[in-house]
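Colleague: sequence unknown, structure follows:
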C-alpha cells in the first residue's frame, strides 16, 4: 500500500485541481478562438449581403435598359411597316429609270467618242 501512496507524489502524479485548471484554460482559449471566427463569419456575411444588393441593383438597371431597347426596336419596326405598306411603290420604277438613263449616257459616250 505504501507504494500506491508514494506514486501520486511525483511530478506525474494525478492532481485533480491542476487538471481542471488546465481544462478551464483550454476552454477559454477555444472560446476566444470561436468568438474570433464568428466575428469573421459575421463580417463576411455582411460583405456578401452588400455585394448581393449591388448586383441586384445592376441587374435591375440592366433589365430596364433592355426593356427600353425592346420598346425602341418595336417602335422602329412599326414605322418600317408603315413605310413598307405605303402607296409609294413607284420608287423601284424611278430606280430602274435612273439606271437606264445612266447606261444610256454611258453607251452614247462610248459610241460617239
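Modeller: In hand now; what should we look at? Model, not experiment: these values are computed from the prediction.
Colleague: For the rest of this, base every contact and every neighbour count on C-alpha atoms.
Modeller: OK.
Colleague: longest helix in the chain, by residue count?
Modeller: Using DSSP state H to define each element, the chain has its longest helix at helix 16-85.
Colleague: going on from that helix, what's the next piece of helix or strand?
Modeller: Sequence order places helix 91-111 as the next helix or strand after helix 16-85, per DSSP states H and E.
Colleague: Return the residues in contact with residue 28.
Modeller: Not one residue lies near residue 28 by C-alpha atoms under 8 Å, 6 or more residues apart in numbering.
Colleague: If you could redo that for residue 26, that was the one I meant.
Modeller: By C-alpha under 8 Å, 6+ apart, the contact list for residue 26 is empty.
Colleague: Okay, and residue 4 sits in which element?
Modeller: helix 2-7.
Colleague: State the number of residues packed around residue 5.
Modeller: A count of neighbours around residue 5, defined by other C-alpha atoms under 10 Å, yields 8.
Colleague: let's bring in a second one:
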C-alpha cells in the first residue's frame, strides 16, 4: 500500500545538527524508559506465571489424592455391597429384617437428636 501525499508522518532529519541530536537523544531516552517499563512488566508476568504453575501443581496433587481416596472408597463400598448381597442370599429374610430395623432405629435416633438441637 502506497502512502498518499497527505500522510502526516515526516521522517527525522538525517543531518546531524543540534536540533536533530536533541530529538534523537529525546527519542533514545523515551525508548530506554519504555524498555525499562517493559522489563518490569515482563518480570511481573514471569512471577505471576511461576505462581500459577505452583498453584496448578498443588491443585493437581490435591486432585490426585482425591482420586485415590475415591478409588479406595469405591473398592470399600463394592466389597460391603457384595457382603450385604451375600448375607441376603444366604441368611434368609430374618437377617434382612434385622438390618432394616437397625437402620430404621439409627435414623430415628438421628432424627430425635437433630430435632432436639
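Modeller: Thanks, I have the structure now. This is a predicted model, so every value here is computed, not measured.
Colleague: TM-score of the superposed pair?
Modeller: Overlay of the two chains. TM-score (TM-score structural alignment, normalised by the length of the first structure): 0.65; 79 aligned residues with a C-alpha RMSD of 1.9 Å.
Colleague: before we move on, the earlier item: where in the second structure is the aligned partner of the longest helix of the first structure, by residue range?
Modeller: Matched against the second structure by TM-score structural alignment, helix 16-85 of the first structure falls on residues 20-89.
Colleague: That stretch against the first structure, how far on average?
Modeller: On superposition with the first structure, the mean distance recorded for stretch 20-89 of the second structure (mean C-alpha distance after the TM-score superposition for the first structure) is 0.4 Å.
Colleague: next one: that stretch to chain centre, how far?
Modeller: Its chain's C-alpha centre and that of stretch 20-89 of the second structure lie 6 Å apart, by C-alpha atoms, centre = their mean, to the nearest Å.
Colleague: what residue lies at the spatial centre of the first structure?
Modeller: Geometric centre of the first structure, nearest residue: residue 55, 6.0 Å, by C-alpha atoms, centre = their mean.
Colleague: what about that residue, distance to residue 89 of the first structure?
Modeller: 51 Å (C-alpha to C-alpha, to the nearest Å).
Colleague: Ok, residue 29 of the first structure next?
Modeller: 90 Å.
Colleague: Count the neighbours of residue 92 of the first structure for me.
Modeller: Residue 92 of the first structure: 10 surrounding residues under other C-alpha under 10 Å.
Colleague: actually residue 96 of the second structure, sorry about that
Modeller: Residue 96 of the second structure, neighbours per other C-alpha under 10 Å, totals 16.
Colleague: With residue 49 of the second structure as the reference, measure out to it.
Modeller: Taking C-alpha to C-alpha, one finds residue 96 of the second structure at 58 Å from residue 49 of the second structure.
Colleague: Same question for residue 41 of the second structure.
Modeller: For residue 41 of the second structure, the distance to residue 49 of the second structure - C-alpha to C-alpha - is 12 Å.
Colleague: What of residue 94 of the second structure?
Modeller: Counting by C-alpha to C-alpha, the gap from residue 94 of the second structure to residue 49 of the second structure is 64 Å.
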